[in-house]
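**Q** Turn this into a model:
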Amino acid sequence: MGLEVKNLTGGYSSIPVIKKENFDVKDGELVSLIGLNGAGKSTTINHIIGLMKPFAGTIKLNGMQIEDDLKEYKQQIAYIPEVPVLYQELTLKEHIETTIMAYSLNEAEAWQKADRLLKIFRLDNKLEWLPANFSKGMKQKVMIICAFITNASLFVIDEPFLGLDPLAVNDLLKLIEERKKAGCSVLMSTHVLDTAEKYCDRFVLINNGVVRYEGTYQEIKTKYADLGNSLNDIYLSLAKDEKHG
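**A** This next block holds a predicted model:
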């Protein structure tokens, strides 16, 4: 069933930042949220993962709203934020153990997944390290490992490419493809449009808190053929029009 966002309006205090958003992420699909800084991407994500309460509209994940069962709703989501959020007093091993407890995972199965991911991201010899010893890219890898040991049906990934080296980007894209094939949904926010263009199934273009267009890369190219040949060119043209319109 995946993620379904209908007429979502929300923001901070009483000021709407996003207005009547409508889009979905189907099972086995990677959808990219694209927009300039301040367009409403992070606000949209914060509503989906349950950090903000909508003013109006609905968010359903596999037919469930957060009000139906808070714990079950959140356990269906694995979130990788743009800025890694780690506990300074916990080692890498303890972060994995905390994730296993938070998601009520089978410990043996979760550690089997973790061991594989630790090797992929070259952190298997750093289990006793604290976050203070990690670079930004290594912290990002910790967040990726903790997300991908879960049994989440929706992965929400915010700007994943900015702090990762090219090898880690490739490894992450392979993991996303694996989870897609297993039927999971992936919602990704990114400014790296040349990479998104190659890997995403559909795009949701947001400007000033409004979904400007939703569709595949080919559909966007056909609709906005006069604006350029790449997703980057098309989006920049749309954003400039919106800014000056």
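**Q** From here on, just use CA atoms for contacts and neighbour counts.
**A** Noted.
**Q** which residues touch M1?
**A** By C-alpha atoms under 8 Å, 6 or more residues apart in numbering, the contact set of M1 is 26-27, 61-63.
**Q** distance of it from L236?
**A** Distance of M1 to L236, computed by C-alpha to C-alpha, to the nearest Å: 32 Å.
**Q** And N170, by the same measure?
**A** Counting by C-alpha to C-alpha, the gap from N170 to L236 is 26 Å.
**Q** Would you map the helices across this protein?
**A** Along the chain, counting by DSSP state H, helices occupy 41-48, 70-75, 92-102, 107-120, 136-148, 166-181, 193-199, 217-223, 231-244.
**Q** Redo those as TSV? Include distance to G35 and mean neighbour count.
**A** Output for the helices of the chain, formatted as TSV (distance: least, C-alpha to C-alpha, whole Å; neighbours: other C-alpha atoms under 10 Å):
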stretch	distance to G35	mean neighbour count
helix 41-48	7	21
helix 70-75	25	15
helix 92-102	31	18
helix 107-120	31	15
helix 136-148	22	22
helix 166-181	21	16
helix 193-199	10	15
helix 217-223	14	15
helix 231-244	8	15
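**Q** Before we compare anything, build this one as well:
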Amino acid sequence: MNLLEIQNLSGGYDKVKILHGLSFQIKAGEILGLIGPNGAGKTTIIKSILGILPPMDGEIKMLQYNIKEDSLEFKKRIAYIPEVPLLYDEMTLLEHLEFVAMSHGIHRKVFEERIHKLLEIFRLSNKLHHFPNSFSKGMKQKVMILCAFLYDPSVYIVDEPFVGLDPKATKDFIDLIKRKREENKGILMCTHVLDTAEKICDRFILISSGQIEATGTLEELREYAGMKEGSLGDIYDRLVRDGE
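**A** All right, here's what the predicted structure looks like:
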């Protein structure tokens, strides 16, 4: 089953078109890797899905909800982990989590159960009453992960999630998104860490110059690139270089 469907999406900023007729889907129980060089359009895709940039053309649908017609219901079903953590200096870690819980209507008992597990996983239990201006980059990223996994959306969008995370936190995060895949959630993961993406993603979309250069499983990308045993990094290097 498709959770998120992108159909003939064109978009950009003002009159500058960056995306040119993209179509792809995120399936239930799938981690989809979004890869491509800087300036290829990956951030524009994410902003379009989040409703930050209205599409110039095409459709974005979450289950039966269209982002143009059912924006609120659409956005309720997405959790987003940005590359750069966005936190309030005047709110403690606990207040951030309570704010997310309140805005998504999470019952207090459910909140306490979920947050206890997440705090334990990412070793932040002793930071509940601390302010984020005292946190390291990695700790701030962990807070964003906690906020995203506190509620229960259909699709998770994660943008360069490994930046700033230590090896233990990286493993914990990967285990968490694998668990969500087993729960039939969809995950769109934008990353330049190709060796990690190769190990955990089910399919890939390679974006170049606002268009889909290639899409499919690792085996399908190998066949497309003519590299029978090539790594994702090797395939990326060939297709992006040839595309340029």
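**Q** Any idea what the TM-score is?
**A** The TM-score (TM-score structural alignment, normalised by the length of structure 2) is 0.97; 243 aligned residues with a C-alpha RMSD of 1.2 Å.
**Q** Name the residue closest to the centre of structure 1, please.
**A** I157 (2.0 Å; C-alpha atoms, centre = their mean).
**Q** what lines up against that residue once you look at structure 2?
**A** Aligned counterpart of I157 of structure 1 in structure 2: V158 (TM-score structural alignment).
**Q** distance of that match from E113 of structure 2?
**A** Taking C-alpha to C-alpha, one finds V158 of structure 2 at 24 Å from E113 of structure 2.
**Q** before we move on, what about A40 of structure 2?
**A** 41 Å.
**Q** now swap in D70 of structure 2 and tell me
**A** Taken as C-alpha to C-alpha, the span from D70 of structure 2 to E113 of structure 2 is 31 Å.
**Q** Could you do I26 of structure 2 as well?
**A** In terms of C-alpha to C-alpha, I26 of structure 2 sits 29 Å off from E113 of structure 2.
**Q** residues touching D14 of structure 2, list them.
**A** Going by C-alpha under 8 Å, 6+ apart, the list of residues near D14 of structure 2 is empty.
**Q** how about D68 of structure 1, what's its partner in structure 2?
**A** Checking with TM-score structural alignment, D68 of structure 1 has E69 as its match.
**Q** pretty sure I34 of structure 1 is touching G209, no?
**A** No - counting by C-alpha atoms under 8 Å, I34 of structure 1 stays clear of G209, with 11.4 Å between them.
**Q** The residue nearest to the centre of structure 1 touches I80, doesn't it?
**A** Yes - with contacts counted by C-alpha under 8 Å, I157 of structure 1 reaches I80, the gap being 4.8 Å.
**Q** returning to what we had before: can I get the contacts of M1 of structure 1 in CSV including neighbour count and distance to L164 of structure 1?
**A** Compiled in CSV, the contacts of M1 of structure 1 are given as follows (neighbours: other C-alpha atoms under 10 Å; distance: C-alpha to C-alpha, whole Å):
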residue, neighbour count, distance to L164 of structure 1
K26, 20, 27
D27, 20, 26
L61, 22, 29
N62, 16, 31
G63, 12, 34
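**Q** Just give me the neighbour total for the closest residue to K113 of structure 1 other than its chain neighbours.
**A** Nearest residue to K113 of structure 1 in three dimensions, chain neighbours excluded: I149, at 5.6 Å (C-alpha to C-alpha, 6 or more residues apart in numbering). Residues near I149 of structure 1, counting by other C-alpha atoms under 10 Å, number 23.
**Q** From Q112 of structure 1, how far off is I149 of structure 1?
**A** Separation of I149 of structure 1 from Q112 of structure 1 (C-alpha to C-alpha): 9 Å.
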